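> The sequence isn't on hand, but the structure is:
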């Protein structure tokens, strides 16, 4: 395993063992439950969106290290973003999971550590679960 793979693995495990933004927002205006029946991952995502800005994001649930660390990274990444930017990041993340290149000027932060998941097709649904929940929640809020 090369040093970059080791770094990415340590970032993923750090988010899994010490998840950021784990919990529930009591007064959220977006609340979505989703699961991945293939492997049993489940997530409850709550977002507080005001004036099209993600003011807060929290998740709860259970699942593998990939799904839970991805949820942790996703919540960190979207707080402070507009809903449009958050949805765009979800599209970029989905493309990254398919092995496609993304605009290097876009700072994905810790999310970049999940890029190797694209080599394991069975794990892509784990990584994208929270992102799909976020997209669904924003779509419902805007409709």
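Noted; the coordinates are in hand. Since the structure is predicted, the reported quantities are computational estimates derived from the model, not experimental observations.
> rest of the way, CA atoms for contacts and neighbours
OK.
> List the buried residues of the longest helix seen in the chain.
Identified as the longest helix of the chain according to DSSP state H is helix 121-142. Neighbour counts over helix 121-142 (16 or more other CA atoms under 10 Å) mark 123-138 as buried.
> Okay, one more to line up with it:
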């Protein structure tokens, strides 16, 4: 997939914005209906803790905390923002599609979905782990809660 210079600049700006001002960073104070997973990278210092508030098969809200590079923090922020409001199966399918995109397989993504910034991440193989870290934590929660 060819990315224009204009798109590259747009993608950089999205990464800088989410890394500098993540929307979903922080931990829930309440414990009711909160499901958590921690993902530590085996190849770098990234360590992401994800939380989802799930009620009646629906993700009501989500948060993440920890430390990571711009790629892992941005991916966590965008993924959690995008799955809030979805049913568990919808979120699971969204994550499967995201995973396929990141590893270079066929995928579907709309032009207005910020997650598209990672569509060429497979070119930098060391970054694939970074952008999939939070996704793996979310997947663990969804599998546990939704029995997929």
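Happy to help now that I have it. The model shown is predicted, which means the values in this text are computed figures rather than measured ones.
> Kindly indicate which of the buried residues of helix 121-142 of the first structure lies nearest residue 111 of the first structure.
residue 127 (10.1 Å; CA to CA).
> Verify the stated contact: that closest one with residue 65.
No: counting by CA atoms under 8 Å, residue 127 of the first structure sits too far from residue 65 to count as a contact (9.2 Å).
> Quick check: neighbours shared by the two?
Here residue 127 of the first structure and residue 65 share no contacting residue, scored by CA atoms under 8 Å, 6 or more residues apart in numbering.
> ok, which stretches of the first structure are helices?
3-17, 65-78, 83-97, 121-142.
> Could you tell me how far the third one lies from the centre of the chain?
Using CA atoms, centre = their mean, to the nearest Å, the mean C-alpha position of helix 83-97 of the first structure is found 9 Å from that of the whole chain.
> distance of residue 123 of the second structure from residue 103 of the second structure?
9 Å (CA to CA, to the nearest Å).
> Please identify which of these two sits among more neighbours.
The residue with more neighbours, out of residue 123 of the second structure and residue 103, is residue 103; 19 against 12, by other CA atoms under 10 Å.
> counterpart of the more buried one in the first structure?
Using TM-score structural alignment as the criterion, residue 103 of the second structure maps onto residue 98 of the first structure.
> could the helices of the first structure go into CSV alongside distance to residue 55 of the first structure?
Putting the helices of the first structure into CSV (distance: least, CA to CA, whole Å) gives the following:
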stretch, distance to residue 55 of the first structure
helix 3-17, 21
helix 65-78, 9
helix 83-97, 10
helix 121-142, 13
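> Out of those, which gets nearest to residue 32 of the first structure?
helix 121-142 (6.1 Å).
> and the closest one, which stretch of the second structure?
By TM-score structural alignment, helix 121-142 of the first structure lines up with residues 125-146 in the second structure.
> average gap between that stretch and the first structure?
Superposing on the first structure and averaging over aligned pairs (mean CA distance after the TM-score superposition for the first structure), stretch 125-146 of the second structure comes out at 0.9 Å.
> contact partners of that stretch?
35-41, 46, 48-52, 57, 69, 71-72, 75-76, 79, 88-89, 91-92, 95, 99, 102-103, 118, 121-122, 148.
> Stretch 63-82 of the second structure now?
For stretch 63-82 of the second structure, using CA under 8 Å, 6+ apart, the contacting residues are 15-16, 18-19, 22-28, 45-52, 61-62, 114-115, 127, 130-135.
> This completes my enquiry, with thanks.
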